[in-house]
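Enquirer: Please find the sequence and the predicted model below.
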Amino acid sequence: MKSIVALQSVVTPWLDGLEPSDAELDAIEVEMPLVLAEVDLLDAEIAVLDRKPSDLDAQRIRRARRRMLAARRDLINQSIVAVNMRDGAA
């Protein structure tokens, strides 16, 4: 039996700069509530792909959609406030 592992010692060299910067990690942390809300909505939608949604399923999807929209609204509002503060407008 032949091995199919890479013959090179390192397939992808680890270069400096491959890790996210502190600013990128902060941006991810700010966006995390929206990401989690989108995942919840996707989970609710996937659960009903192969069947007709029951009333409970429809309610779960509506709630997840509302949470996602609220998280999106909050993120946009935070962005607007940050831009206004940066530009000196209050």
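Expert: In hand now; what should we look at? Because the structure is a prediction, the values reported are computed rather than measured.
Enquirer: Going by C-alpha atoms from here, please, whenever you check contacts or count neighbours.
Expert: Noted.
Enquirer: Show me the helices in the protein, by range?
Expert: 22-47, 55-87 (DSSP state H).
Enquirer: which strands and helices sit next to the last one?
Expert: Think helix 55-87. helix 22-47 (3 or more CA pairs under 8 Å, 6 or more residues apart in numbering; DSSP states H and E).
Enquirer: what angle do the helix it packs on and helix 55-87 make?
Expert: 160 degrees (axes from the mean of the first three to the mean of the last three CA atoms, to 10 degrees).
Enquirer: The structure to be compared is supplied as follows:
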Amino acid sequence: MNPNRTVDLDEPTPDALAAIDAEWPLIDAELALLDAEITMLYAEDRGGPDELDWRRLRRAEARVTRVAAEVASRSGTFRRTA
């Protein structure tokens, strides 16, 4: 840390790191979805997506939805109504 500053602006704060760590499962799920979407785009070069490509995409979408709900419920931003 720079002794001339009271706050080191070059590094994330412990709170920011904790927030990233808490959201990492969702980040990972979204990266997997992006990878599946890219695979679908490149599938056009080989005649279009096959059943496994579509299955991978559906599973990645479902995982994002599931993990987003889990992260939201842990952080208290998701409220269920009766």
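Expert: Looks like it arrived, so ask away. Note that the structure is predicted; figures quoted are calculated from it, not measured.
Enquirer: With mean neighbour count and distance to residue 15 of the first structure as new columns, can the helices of the first structure be given to me in TSV?
Expert: Conversion of the helices of the first structure to TSV gives the following (neighbours: other CA atoms under 10 Å; distance: least, CA to CA, whole Å):
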stretch	mean neighbour count	distance to residue 15 of the first structure
helix 22-47	15	17
helix 55-87	15	32
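Enquirer: Same list, the ones you listed, but as TSV with distance to residue 16 of the first structure please.
Expert: TSV is the format used below for the helices of the first structure (distance: least, CA to CA, whole Å):
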stretch	distance to residue 16 of the first structure
helix 22-47	14
helix 55-87	30
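Enquirer: Give me the most central residue, the second structure.
Expert: In the second structure, the centroid-proximal residue (CA atoms, centre = their mean) is residue 27; its distance is 2.1 Å.
Enquirer: corresponding residue for that one in the first structure?
Expert: Residue correspondence to the first structure (TM-score structural alignment): residue 27 of the second structure is matched to residue 35.
Enquirer: now residue 58 of the second structure
Expert: So residue 58 of the second structure corresponds to residue 62, using TM-score structural alignment.
Enquirer: now residue 75 of the second structure
Expert: In the first structure, residue 75 of the second structure lands on residue 79 (TM-score structural alignment).
Enquirer: Pull up the gap between its match and residue 23 of the first structure, please.
Expert: 15 Å (CA to CA, to the nearest Å).
Enquirer: gap between the match of residue 75 of the second structure and residue 69 of the first structure?
Expert: Residue 79 of the first structure is 15 Å from residue 69 of the first structure, by CA to CA.
Enquirer: and what of residue 52 of the first structure?
Expert: Taking CA to CA, one finds residue 52 of the first structure at 24 Å from residue 69 of the first structure.
Enquirer: Repeat that for residue 58 of the first structure.
Expert: Applying CA to CA to residue 58 of the first structure and residue 69 of the first structure gives a distance of 16 Å.
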